[in-house]
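S.K.: Attaching a predicted model along with its sequence, questions to come.
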Amino acid sequence: MTYPTLFDGLRLGDLDLPNRVVMAPLTRNRALPVGDVPHVPNAEYYAQRASAGLIITEASQISPEGKGYAWTPGIYSDAQVAGWKQVTDAVHAKQGRIFVQLWHVGRISHTSLQPNEQAPVAPSELAAEAHTFDGQALVPTSTPRALDLFEMARIVDDYRKAAINAKNAGFDGIELHAANGYLLDQFLRDGSNKRTDAYGGSVENRSRILVEVLEALTEIWPAGRIGIRLSPFSSAGGISDSDPMATFSHVIKSVDKFGLAYLHLVEGETGGTRELPKGADIATLRALFKGTYMANNGYNRGLAAKAVGSGEVDLVAFGRPFIANPDLVERLAQNANLNEVDPATLYGGGATGYTDYPVQNASVLA
C-alpha cells in the first residue's frame, strides 16, 4: 500500500488542506494587556505562517474565569472577536486555514488573574504543582475552589458561546483543548478529580463534562470542523492518573462517536520527552479513533516524514519550529536548515522574536 507524504494534501472534514504540516497551538502572550484582545501584530504573525496545512491558534480563554496567564487572548468579548477577525482575514488573504483553540485553564491560574481576585475553579479543591506568569513574575498557582454541581451547565455554555464567537470571528473551525493539565483534563484524571457526584468517580463520570461540551460544540459547528487535543501521558501542571490507558481508552472511544475532524495527541510529556511510562501505548489509543490523527511532540522532518509515510499518522503538528520559521513548510520541503528559537522572546514583548524571524525566500511572505 502506498501512503502519502508530509507534503501531500488532505481532506479534513469538508476542508481541503494543501499539506500535512500543522502549526501547533503556541502561547506567546502578546494580546493587548487591557481586554486580552488580539491585534495587528497577531494578524501579521499568523499570516506569515499561512502556508501551514492548518494553523491552530494559541489557546484562547472562553471566559474571564478561564484565564491563567497574563496577556493571553480571549474569545468571549466583542472586542476579542473583532481582534480575531483581523487575524482570520489576514490568514485567509494568504489562502491559509485557521482553527481557534478553546481553553479554560481551571486551577492553572492565580487570583490576580481572576475576576475580583477570586479563587480559580477546578473539579476539586486541590492545588496544582505549577507556576504561572501574572504579568510581572512567575508565581505559584492559587488553590482553586471546587465547582458546584449547578455550575457545570455554565461552563458548558461558556464553551458554546465561544464556539459561536469563533464563527463570528471567521475561523475555519475550532479545537477543544482537553490536554496539558487544564480544566477538562483535570476532570478526566483521578489525581485531580476527587468528586463524588455525577462528574467524579468512574471514568464515565469524569469524562461527562467533556462529552457535554462536545455535544454543545456540535450544535454550533459541523463535527468535521471540530478537533480535540488530549495528552494522555503528560504530567503538565502536576496532573496525574492511576491508569491513563484505561482512562483515555474510554475518553477516545467517547470522542470517536462524534465524528470529529481530528484527534490531536501529545505523544509523551508536553513539550518534553517522547518516552512513555510503562504500559503506555500510543498506537492502541490511536486505533480507537476512526478519523484523522494528528501527532504532536518533538517531531523533526525525518520523524514526521516517516510517520506520515508509514500511515501511522495523518497530520503532524510542529510547535517551536514554526515560531522561528514562518516558512517552515517550504524549509521542510527543501530539507533546508532551520532558524533557532530565541528562548528570551518566547513570551510577551513586541515584534522581536515574534514577527522578525527571517525567511529563505522573501516572496514566500509577500
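M.R.: Nice, I can see it.
S.K.: make it CA atoms for all contacts and neighbour counts henceforth
M.R.: Noted.
S.K.: Report the contact partners of E340.
M.R.: Applying C-alpha atoms under 8 Å, 6 or more residues apart in numbering, we find E340 in contact with 321, 324.
S.K.: got the residue ranges for the helices in the stretch 51-200 of the chain?
M.R.: Counting by DSSP state H, counting those that start in this stretch, the segments of the stretch 51-200 of the chain that form helices are 78-93, 152-168, 183-188.
S.K.: Mean neighbour count, those helices: which tops it?
M.R.: Ranked by average neighbour count under the criterion mean count of other C-alpha atoms under 10 Å, the helices of the stretch 51-200 of the chain are headed by helix 183-188 at a mean of 28.
S.K.: got a list of contacts for it?
M.R.: Residues from elsewhere that reach helix 183-188, judged by C-alpha under 8 Å, 6+ apart: 104-107, 122-123, 177-179, 192-193, 199-200, 203, 206-207, 209-210, 230, 239, 247.
S.K.: swap the cut-off to 6 Å and go again
M.R.: If you take C-alpha atoms under 6 Å, 6 or more residues apart in numbering as the criterion, helix 183-188 is touched by 104-106, 123, 178-179, 192-193, 206-207.
S.K.: Of those residues, which is the nearest to G309?
M.R.: Sorting those by how near they are to G309, with C-alpha to C-alpha, puts A179 at the top with 26.7 Å.
S.K.: Can you tell me how far that closest one is from G200?
M.R.: 18 Å (C-alpha to C-alpha, to the nearest Å).
S.K.: between these two, which one's more packed in?
M.R.: Ranked by neighbour count (other C-alpha atoms under 10 Å), A179 and G200 place A179 first, with 26 against 23.
S.K.: I'd assumed I228 was in contact with the more buried one.
M.R.: No: at 8.8 Å, A179 and I228 do not qualify as touching, with contact defined as C-alpha atoms under 6 Å.
S.K.: tell me which residues of stretch 233-251 are tucked away?
M.R.: Judged by neighbour count using 16 or more other C-alpha atoms under 10 Å, the buried positions of stretch 233-251 are 233-241, 244-245, 247-251.
S.K.: mind listing which of the residues you listed are in helices?
M.R.: Counting by DSSP state H, the members of these that fall within helices are 244-245, 247-251.
S.K.: tell me the strands in the stretch 251-366 of the chain, going along the chain?
M.R.: 262-266, 292-296, 315-318 (DSSP state E, counting those that start in this stretch).
S.K.: take the one below as the second:
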Amino acid sequence: MSNLLFEPYTLGPYTLKNRMVMAPLTRSRAGQPGNIPTALNALYYAQRASAGLIISEATQVSQQAQGYAWTPGIHTLDQVIGWRSVTDAVHRANGLIFMQLWHVGRISHPALQPDGQLPVAPSAIPASGMAFIANERGEGEMVPFVIPRALATDEMPYIVKQYTQGASNALKAGFDGVEIHAANGYLLDQFLNTSSNRRTDEYGGPVENRVRLLMEVVDAVCKTWGAQRVGIRLSPLGTFNDMGDDHPEELFGYIAEQLNRFNLAYLHIVEPEIARDIATKAYDPRGRAIMKLIRDNYRGTLIVCGGFDHAKAMACLAEKRADLVAFGRLFLANPDLPERFRQTAELNRPDESTYYGGGAKGYVDYPTLKQLRGKEPMPLFNEVEKS
C-alpha cells in the first residue's frame, strides 16, 4: 500500500505538501486581558507547520460567541494583530493555516457575555454540564450552564454579520482561509439538531429550515473569502453538548447535497463511527452508513477527523473514504508528526493535565525527533512566555 498521507494535494488555490491536517484544538492560552494571541501561540503553531494544513483552535467571532475562559477572539484590532504574528510565524515555516470561526451559542455563561447577558440559542433549552469561566481572582472555575435566551427571528442577520466580520478580520490577520465551526454542539449545530431546536419559525421544524442559518453563514463567508478558501466542520451523530437529531441521515445527507452549490475548499467531518451513546457508551452502529452517505452526496474534498493513527489514516485514504485526514491529540504532543509517521518513530504521549490553560508546559515543550537526537536546541520557553 502506497503511503497516500505524504502525497501532495490540491486544495482550492493551494497545494498541500501532504494529506495530514492539524485539527482545531482548544488550548485556552490566549493572552489576557483581551483574549489576544501571543508569541507563545505563534511558536506553538509554527512548530506544527509541517502539517499539510493547520486549522486553528476555535476562535470566537464576537464576545457573545465566547464560551470558555482564555480562548482567542477575532473581533478586536488587538486580536487581529495578535493573530497576524501567528500566521506570519506559520508562513515563515512554510505552513498553511485556516482559522476556525466559532460561536458557542448556549455553551456559555453570563460571566463571559457582554454586560452579563444570557447566552443565546435557537431555543431556551439549557445544556447539561458546566461552563468554564475565569472567576474574580482570575482563576478557572466550573459553573453550571444557564437557561439560554432564544434568538428572535429578526436577530439572525446579526448572527450572520458576526461571522462575516470574523471572516473579514481573519483575512486581515493573514490566514489562508477559514473554517466555519458547525459541529460539537455549538450555535450552528444547535440549529441543525432537533434536540436543541424547537423553533416554529423559518429557522425551525423541517430540515430545510433548521439548515437555513448555516447556509446563510456559508454564503456570507464565501462572499468575503471566495468559496475555495472556505471549509465547514460538521459532527454527524455527535452527542457532545447534548446534541442529537431525530433523523440524522436525512439531516446530514441534505446538508452535504446543499453544500455542493458553493464549491467549498472542503467539508470536514468528525468521524461518526466514534460517536457513542451517552447512556450505554456503545458506538453508534449508524456511523459507517452515514459517513458513506455524506461521501456519496458531497462532491468536494472531504476531511475526516477522530481517533486516527498512521495505519487507520492510510486505510481511510486507500479506501477513498476521505481525501485528507485530520489529527488532534497526536499533533498536540508531536509537533513533527509527519516526520514521525515517515520514520515510524515512537510518538510523544499527550499530557492531559496541560490541555487547557497554563503556559509553555504541555504546549510548546513536546520535543521533536531532531531535538531528542540532539540535532536541534530546545526553545527558550521562559523568554517566549514573557514576550
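M.R.: Everything's here; your move. This structure is a prediction, so every number in the text was calculated from the model and none was measured.
S.K.: TM-score for these two?
M.R.: Superposed pair, TM-score by TM-score structural alignment, normalised by the length of the first structure: 0.96. Supporting alignment: 365 aligned residues with a C-alpha RMSD of 1.8 Å.
S.K.: Can you redo the helices of the stretch 51-200 of the first structure as a markdown table, where the extra columns are distance to A280 of the first structure?
M.R.: Putting the helices of the stretch 51-200 of the first structure into a markdown table (distance: least, C-alpha to C-alpha, whole Å) gives the following:
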| stretch | distance to A280 of the first structure |
| --- | --- |
| helix 78-93 | 38 |
| helix 152-168 | 30 |
| helix 183-188 | 17 |
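S.K.: how deep is N3 of the second structure tucked in, by neighbour count?
M.R.: Neighbour tally, N3 of the second structure, other C-alpha under 10 Å: 15.
S.K.: From R349 of the second structure, how far out is the nearest residue to it once chain neighbours are set aside?
M.R.: With C-alpha to C-alpha, 6 or more residues apart in numbering as the criterion, N3 of the second structure has its nearest non-adjacent residue at 6.5 Å, and that residue is M314. Distance, M314 of the second structure to R349 of the second structure, using C-alpha to C-alpha: 21 Å.
S.K.: same question, N18 of the second structure
M.R.: As for N18 of the second structure, its distance to R349 of the second structure is 23 Å (criterion: C-alpha to C-alpha).
S.K.: Also P335 of the second structure?
M.R.: Counting by C-alpha to C-alpha, the separation of P335 of the second structure from R349 of the second structure is 12 Å.
S.K.: With F327 of the second structure instead?
M.R.: In terms of C-alpha to C-alpha, F327 of the second structure sits 14 Å off from R349 of the second structure.
S.K.: and what of E250 of the second structure?
M.R.: 39 Å.
S.K.: what residue of the first structure matches up with K320 of the second structure?
M.R.: Pairing criterion TM-score structural alignment: the partner of K320 of the second structure within the first structure is identified as G311.
S.K.: follow-up on the earlier one: wait, which of the helices of the stretch 51-200 of the first structure is closest to P115 of the first structure?
M.R.: helix 152-168 (15.3 Å).
S.K.: Specify, as a residue range, where the closest one falls in the second structure.
M.R.: Against the second structure, the aligned range for helix 152-168 of the first structure is residues 156-172 (TM-score structural alignment).
S.K.: how far is that stretch from where the chain is centred?
M.R.: 16 Å (C-alpha atoms, centre = their mean, to the nearest Å).
S.K.: Quick one: map A333 of the second structure onto the first structure.
M.R.: A333 of the second structure is assigned A324 in the first structure as its aligned equivalent, the criterion being TM-score structural alignment.
S.K.: try S62 of the second structure
M.R.: Looking across to the first structure (by TM-score structural alignment), S62 of the second structure lines up with S63.
S.K.: Could you check how far the closest residue to its match other than its chain neighbours is from K290 of the first structure?
M.R.: Taking C-alpha to C-alpha, 6+ apart as the measure, S63 of the first structure lies nearest to Y76, with 5.7 Å between them; neighbours along the chain are not counted. Applying C-alpha to C-alpha, the value for Y76 of the first structure to K290 of the first structure is 32 Å.
S.K.: just E204 of the first structure next, same as before
M.R.: E204 of the first structure sits at a distance of 20 Å from K290 of the first structure (criterion: C-alpha to C-alpha).
S.K.: For the residue mapped onto I209 of the first structure from the second structure, the count of nearby residues, please.
M.R.: In the second structure, the residue equivalent to I209 of the first structure is L213, according to TM-score structural alignment. L213 of the second structure is flanked by 22 other residues according to other C-alpha under 10 Å.
S.K.: what's the helix or strand for L213 of the second structure?
M.R.: Taking DSSP states H and E as the criterion, the element that holds L213 of the second structure is helix 212-225.
S.K.: Next, the angle helix 156-172 makes with that helix.
M.R.: Taking axes from the mean of the first three to the mean of the last three C-alpha atoms, to 10 degrees, helix 212-225 of the second structure and helix 156-172 form an angle of 30 degrees between their directions.
S.K.: residue boundaries of the helices in the stretch 251-366 of the first structure?
M.R.: Using DSSP H, counting those that start in this stretch, helices in the stretch 251-366 of the first structure cover 282-286, 301-309, 320-324, 328-334.
S.K.: deepest of those, which one?
M.R.: helix 320-324 (a mean of 21).
S.K.: mean deviation of it from the second structure?
M.R.: Superposing on the second structure and averaging over aligned pairs (mean C-alpha distance after the TM-score superposition for the first structure), helix 320-324 of the first structure comes out at 0.6 Å.
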